[in-house]
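Enquirer: the following block contains a protein sequence and its predicted model.
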Amino acid sequence: MQKRIKWGQLGAAITLSLALMTACGTNEEEVNENNQANDNDEVTNETENNNDEIENAADEENEAANEEVTGGEFPITLTDKVDREVTIDEEPETIVSLLPSNTEIVFELGAGDRLIGVSDFCNYPPEAEDIQNVGGQDMDPELILSLEPDMALVQRYHYENHSEILDQYEQSGIDVLVIEGGESFDEAYDTIKMLGSATGTSSRADEIVVEMKDALAEIEEKAEEISEEDRKTVWVEISPSPNIFTAGQGTFMHEMLEVIQATNAAEDQEGWVSLTEEEIVMLSPDVIITTHGVAEDPIDEVVSRDGWSDIPAVQDERIHDVDNDTVIRPGPRLIEGVETLAKLVYPEIFE
């Protein structure tokens, strides 16, 4: 890949430096004239202080300009989610993201203005919906190649099913990074840091991870007030009837419920699993959380199911529908998802 020089930013930095040098020179001439006209120590000291402030301001603005030009530490070699070593020679100026969680993270890193292509499902932040759509699991390779991005953020599905297309990207000089958020907070933190390294925004990535960990710790500390006898059993419904899926161990949802001191009704299951309506009734959950948003009224759909009227959550009207993006999508908004669950399951503690 040819070296990409940010001439616009470099030119602005040079122009700024020349302007500041000229300004400093003009101030010095004025000081000399004043000294010749009036040998006043107080005036001289005040002028020297003003010059020091101007020089300090110039240094700070030059440093800021240099940081904008040079970015992070490059070249850098990263091991992506399929254990490939990817060397990124220069900070990417243009990026295509084919996974909503990665798009959210890139925006949170302050690099959203570099995105020139996103997937069908990239709907947050709202600005993402104004960016060119380049497909989802089924990419539009011709469109992506025509955009000539510096970097493509893809998922494992693309690597396993469209490796020849990814090879085309790399042959065209596009850095391809296979990167997914995983199914735990720790994996999400790792993804945020990796994207920070890949985009030259490592400092901001570290800040985001610290903020998320601190917020999660606060929720955990508050949840310690919940006694074992007050602990609620929660049924989480990812997809509606007739093919009802839920989240067992090894998922974000299970970890979130553990954080707020709730029991996952499907804790004996692993990963994303399907259960029958009869099996769910036997679990007798205290609270039901739906995240699919498929039905026009998901709560009414649950209440109307045969045999569900005896479930405590139905009897007590403790059925809630939440935005699935905040509880499934591995990004900074996971904390928002945990807070929402905490308030719905234990309103007396978290409201």
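Expert: Here it is on my side, so go on. Numbers count the residues shown, from 1 in each chain.
Enquirer: all contacts plus neighbour counts: C-alpha atoms, from now on.
Expert: Fine.
Enquirer: so residue 14 is in which element?
Expert: helix 7-37 (DSSP states H and E).
Enquirer: actually, residue 289.
Expert: Counting by DSSP H and E, residue 289 is part of strand 287-290.
Enquirer: who touches that strand?
Expert: 232-239, 298-299, 312-313, 318-322, 345 (C-alpha atoms under 8 Å, 6 or more residues apart in numbering).
Enquirer: burial check on the residue nearest to residue 105 when sequence neighbours are not counted, number of neighbours?
Expert: Among residues not flanking residue 105 along the chain, residue 331 sits closest, at 6.0 Å (C-alpha to C-alpha, 6 or more residues apart in numbering). As a burial measure, residue 331 scores 27 neighbours (other C-alpha atoms under 10 Å).
Enquirer: put this next to the previous one:
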Amino acid sequence: MKQKLWVFLILIILVAAGCSAPSNKEKADNKNQSEEKTKQTQKYHRIISLMPSNTEILYQLGLGKEVIGVSTVDDYPKSVKHKQKFDAMKLNKEQLLKAKPDLILAHVSQKGMGDKVLGDLEKKGIKVVYIPEAHNFDEIYGTFKQIGKITGRESQADTLVYDTKHRVDAVLKDVPKHEKAPTVFLEVSHEPEIYTAGKNTFFNYMIEELHAKNSFADLEGWKKVSKESIIKQDPNVLITTEGITRSDYLKIIRKRGGFENLEAVKKGRIEAVDGDTISRPGPRIDQGLKALRDAIYRDEK
């Protein structure tokens, strides 16, 4: 259930922010803000993280004790269950003020959505840093370094980058050799509205890094797609990231008229991967990448 809520949160945030990669101006603004926010490093002892990936980064940097609050969809590491919860989609200014944070890590789209609550908190002297959306591994590593610089954990961040990069490279080196790139349909949300990831999304980037082809790479960002369009694409593999089991996903597929004729269904290439590790651009991304690789190439391992 947490995985589905996390995917839903990502969809809502990104759809509200425009569904696609940031413009050059937005990238420049994000970069300038990041530089401005990290010019002066100080120690923070009461941190609120409004995105699960940022929470995981903070813990890996040794700041778990300093984290006093997380989003309602945070569930890793297990100790976050003891932290105060905040609804990232409906922030309560009084609740946040009562928690007395000295640092809040938010998603950059929350600024783009015009979140007045965070703006008011900044005016009251609380440091708010908006972390940009990562679209590739280098940007994930950049997020590690950004948070490390903000919190005075730069050396730990460098180590985290090195270790994560090493694990990611190991996964990529073990991609089976194949003559033709398999086509993949990645389902991030099912009925009543089916959503998938198009170009300029981290999901699409991972598929391409694994030498496969996204069936909807012609679309931009996170998009709703019809059953008919999926049938027309006839992908080699159908993969869900909703956190449901493979058998449950198969039950959903069997209820869709016309899907019985898809190559993926005929060959039993219905797969399910962990929604958390694949969708959170954080320290466990190698696990998500490996799960995606194994799902795409299950018959070739």
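Expert: Good, I have the coordinates. Just so it is clear, the model here is predicted, and its values are computed rather than measured.
Enquirer: report the TM-score for the pair.
Expert: Once superposed, the chains reach a TM-score of 0.82 (TM-score structural alignment, normalised by the length of the second structure), with 270 aligned residues with a C-alpha RMSD of 2.2 Å.
Enquirer: would you tell me what the next helix or strand after the strand holding residue 289 of the first structure is?
Expert: helix 298-303.
Enquirer: how near is residue 244 of the second structure to residue 40 of the second structure?
Expert: Applying C-alpha to C-alpha, to the nearest Å, the value for residue 244 of the second structure to residue 40 of the second structure is 44 Å.
Enquirer: how about the residue nearest to residue 105 of the first structure, what's its partner in the second structure?
Expert: Aligned counterpart of residue 331 of the first structure in the second structure: residue 282 (TM-score structural alignment).
Enquirer: and for residue 141 of the first structure?
Expert: By TM-score structural alignment, residue 141 of the first structure lines up with residue 93.
Enquirer: next up, the contacts around that match.
Expert: 117-118, 121.
Enquirer: which residue ranges of the second structure form strands?
Expert: 47-49, 67-71, 84-86, 103-107, 127-131, 183-189, 194-197, 213-214, 222-225, 237-240, 270-272 (DSSP state E).
Enquirer: which bit of the first structure covers the second one?
Expert: Looking back up the chat, that one is strand 67-71 of the second structure. So strand 67-71 of the second structure sits over residues 115-119 in the first structure, by TM-score structural alignment.
Enquirer: buried stuff in that stretch?
Expert: 115-119 (16 or more other C-alpha atoms under 10 Å).
Enquirer: can you list the residues you listed in JSON lines and add distance to residue 84 of the first structure?
Expert: Converted to JSON lines, these look like this (distance: C-alpha to C-alpha, whole Å):
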{"residue": "115", "distance to residue 84 of the first structure": "23"}
{"residue": "116", "distance to residue 84 of the first structure": "24"}
{"residue": "117", "distance to residue 84 of the first structure": "23"}
{"residue": "118", "distance to residue 84 of the first structure": "23"}
{"residue": "119", "distance to residue 84 of the first structure": "23"}
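Enquirer: against residue 318 of the first structure, how distant is the residue sitting nearest the centre point of the first structure?
Expert: In the first structure, the residue lying closest to the centroid (C-alpha atoms, centre = their mean) is residue 105, at 2.2 Å. Per C-alpha to C-alpha, residue 105 of the first structure is found 33 Å from residue 318 of the first structure.
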